[in-house]
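Trainee: The sequence and its predicted three-dimensional model are supplied below.
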Amino acid sequence: MDYKNIAKRIIELKNADLELRDKLIQTGQLDEGYNKEMEKLHNKNAEALDEIIDAIGYPTIDKVGKEANEATWLIIQHSIGQPSFMKKCEKLLEKAVNDNKANPKNLAYLTDRIAVFEGNPQRYGTQFDWDKNKELSPYNFDDLTKVNQRRKSIGLNTLEEQTEIIRTQAKNENQSPPIDFEKRKQEIKKWQKKVGWTK
C-alpha cells in the first residue's frame, strides 16, 4: 500500500478546506450560516476520505504520519452533513486512540461534535456557538467540574481558559454573532433534521 501518496492526498483535502475557510473569512461570508460552497467541499472531502478508509482502515499515525493523521481528523470534524460517516469514524478513531495510534484530543472533539448535533450534552466542552448575549460559549455540557477533569486527563486546558481563547480568536477573525439569534437556532434545528442528526 502506497501510504506516502495517501498521506499526501489527505493533506491536500485538508488544505483545500482551510483555503476555502480563509477565503470566506476574508470576504465576511463565514458568519452567514453554513456556506453552500463549504458544504459541498466538506461532503466531497468526506467522500474521498471514506474511500481511503475503506482501502487502508483509519489513517493512523503509524500508517500516514502525524500531519496526515491530524488532517484526517479535521476532514471528519468538518463532515457535518454526513452523520453515518462521522459515527463510523468515531468508532475507528476510538480504537486508534486505544492503540496509541491517534490523538485522544481529536476523539474528544469528535465525540462532542456528534453529541451536540444529536442534541446531547458534550463531555469535554470543545464545541462552541453564539449565545443570547452575543458571546461565544460552550454548548450544553453535564457538569463543569467533571468536564474540566476529563479535559485535564487528555491534556486540554480548563473550559474557562478555552472560552477566553475562542472568544479572542473570533474577535481576531472579525466574526460576528448572528443578527437574529432565534432564527439561527431554528435554521440549525431544521438543518440537523434534514441531514439526519435528529428526527
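Mentor: Great, that's in hand. Numbering: from 1, shown residues only.
Trainee: From now on I want contacts and neighbour counts done on CA atoms only, so please keep to that.
Mentor: Will do.
Trainee: sec struct for D129, please.
Mentor: With DSSP: H, G, I helix; E, B strand; the rest coil as the basis, D129 sits in strand.
Trainee: Please work out how many residues are found near the closest residue to it other than its chain neighbours.
Mentor: Once flanking residues are discounted, D129 sits nearest to L136: 5.2 Å by Cα to Cα, 6 or more residues apart in numbering. Residues near L136, counting by other Cα atoms under 10 Å, number 20.
Trainee: let's bring in a second model and compare:
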Amino acid sequence: MNTDNIADKIIDLKNQDEQLRDELIRKGKLSDGYDPSMEALHNRNAEILNDIIDVIGYPTIDKVGKAASEAAWLIIQHAIGQPGFMKKCRHLLENAVSENKADPVSLAYLTDRIAVLEGAPQLFGTQFDWDENGALSPNHFDDVTRVNERRKRIGLNTLEEQTALIRQRVASENQTPPADADKRKHDMNQWRKKTGWIK
C-alpha cells in the first residue's frame, strides 16, 4: 500500500469532518446533541481509518507524515460511537509514545475522551462540556492541582488558562449552550448505553 496515498486519504477524511463541523456551526446545530449526519461521518471515517491501521499500524509521523498523523488522531478523537476502535487506538498510541514516535499530548486527549465517555474522571482536563450555568467547563476530573501537574509534565498550559481559551473560542464561533441541558444530558447517557460506553 502506497503511504503517500494513505496520507492523502487520511487528510481527506479529516477535511470532510471539519467541513461538516463548520456547516453545523453556521446552522447553530453543534451544541444541540450529536447530529446524525456527524455521527454517520464519524463512524464511516473510523471504519476507513481502522482498515488503514490494520495494514500499517498506528499512523505515526514516520509512516504517513505530520499532517496525516495529526489528521488520524482527530478522526480517532471523533470516533466516539466506536468504543472498541478508540481503545484499540489508545493502546497503539501508548506504544508509539513510549517509542518516542507520537506526542504524549495526543495520548492525554484520547485518554481523557475515553474516560469521560466511560463516566470516569479525566486525568488532564482536556475535555469540556456545557455546565449547569451555560458555560463551557472541564468535564469531571480528580483534583485540579494534580491535573495541572500532569498537564505541565507534557507541556500543556494550566487548566484555568485552557478554560479561558476554550470559552473564547466558542464565543468567536457563536456557539451557545443547548436549549434544554437536561434533555441533552439524558439523550447523551442513553446514547452512551446504546454504544456500549456505560451499562
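Mentor: That came in fine, so what should we check first? It should be emphasised that the depicted structure is a prediction, and the values quoted were computed from it without experimental measurement.
Trainee: what TM-score do we get after superposing?
Mentor: Here the TM-score for the pair of chains, by TM-score structural alignment, normalised by the length of structure 1, is 0.98; 199 aligned residues with a Cα RMSD of 0.7 Å.
Trainee: ok so, going back, run through the residues that contact the residue nearest to D129 of structure 1.
Mentor: Neighbouring residues of L136 of structure 1 by Cα atoms under 8 Å, 6 or more residues apart in numbering: 128-130, 163, 166-167.
Trainee: Please tell me how far the residue sitting nearest the centre point of structure 2 sits from A171 of structure 2.
Mentor: The residue lying closest to the centre of structure 2 (Cα atoms, centre = their mean) is Q77, at 3.0 Å. Per Cα to Cα, to the nearest Å, Q77 of structure 2 is found 22 Å from A171 of structure 2.
Trainee: what are the ranges of the strands in structure 1?
Mentor: 128-130, 136-138 (DSSP state E).
Trainee: any idea which helix is longest in structure 1?
Mentor: Assignment by DSSP state H gives helix 3-26 as the longest helix of structure 1.
Trainee: other SSEs contacting that helix?
Mentor: When contacts are defined as 3 or more Cα pairs under 8 Å, 6 or more residues apart in numbering; DSSP states H and E, helix 3-26 of structure 1 packs onto helix 36-56, helix 61-77.
Trainee: ok so, going back, only the buried subset of the contacts of L136 of structure 1, as a ChimeraX command please.
Mentor: Of those, the buried ones go into a single ChimeraX selection, burial set by 16 or more other Cα atoms under 10 Å:
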select :128,130,163,166,167
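Trainee: about what we covered before: which of the helices and strands packed on helix 3-26 of structure 1 is buried the deepest?
Mentor: Stretch with highest mean neighbour count among the helices and strands packed on helix 3-26 of structure 1: helix 61-77 (a mean of 20; mean count of other Cα atoms under 10 Å).
Trainee: Centre of the chain to that one, how far?
Mentor: Relative to the centre of its chain, helix 61-77 of structure 1 is centred 13 Å away, using Cα atoms, centre = their mean, to the nearest Å.
Trainee: With stretch 11-30 of structure 2 instead?
Mentor: That offset, for stretch 11-30 of structure 2, works out to 14 Å (Cα atoms, centre = their mean).
Trainee: Residues contacting it, please?
Mentor: Stretch 11-30 of structure 2 has contacts (Cα under 8 Å, 6+ apart) with 35, 38, 41-42, 45, 67-68, 71-72, 74-75, 173-176.
Trainee: buried residues in that stretch?
Mentor: With burial defined by 16+ other Cα under 10 Å, the residues of stretch 11-30 of structure 2 counted as buried are 11, 13-14, 17, 21, 24-25, 29-30.
Trainee: cool, stretch 83-92 of structure 1 as well?
Mentor: Buried positions in stretch 83-92 of structure 1, judged by neighbour count with 16+ other Cα under 10 Å: 83, 85-86, 89-90, 92.
Trainee: now the longest helix of structure 1: which residue numbers in structure 2?
Mentor: Under TM-score structural alignment, helix 3-26 of structure 1 corresponds to residues 3-26 of structure 2.
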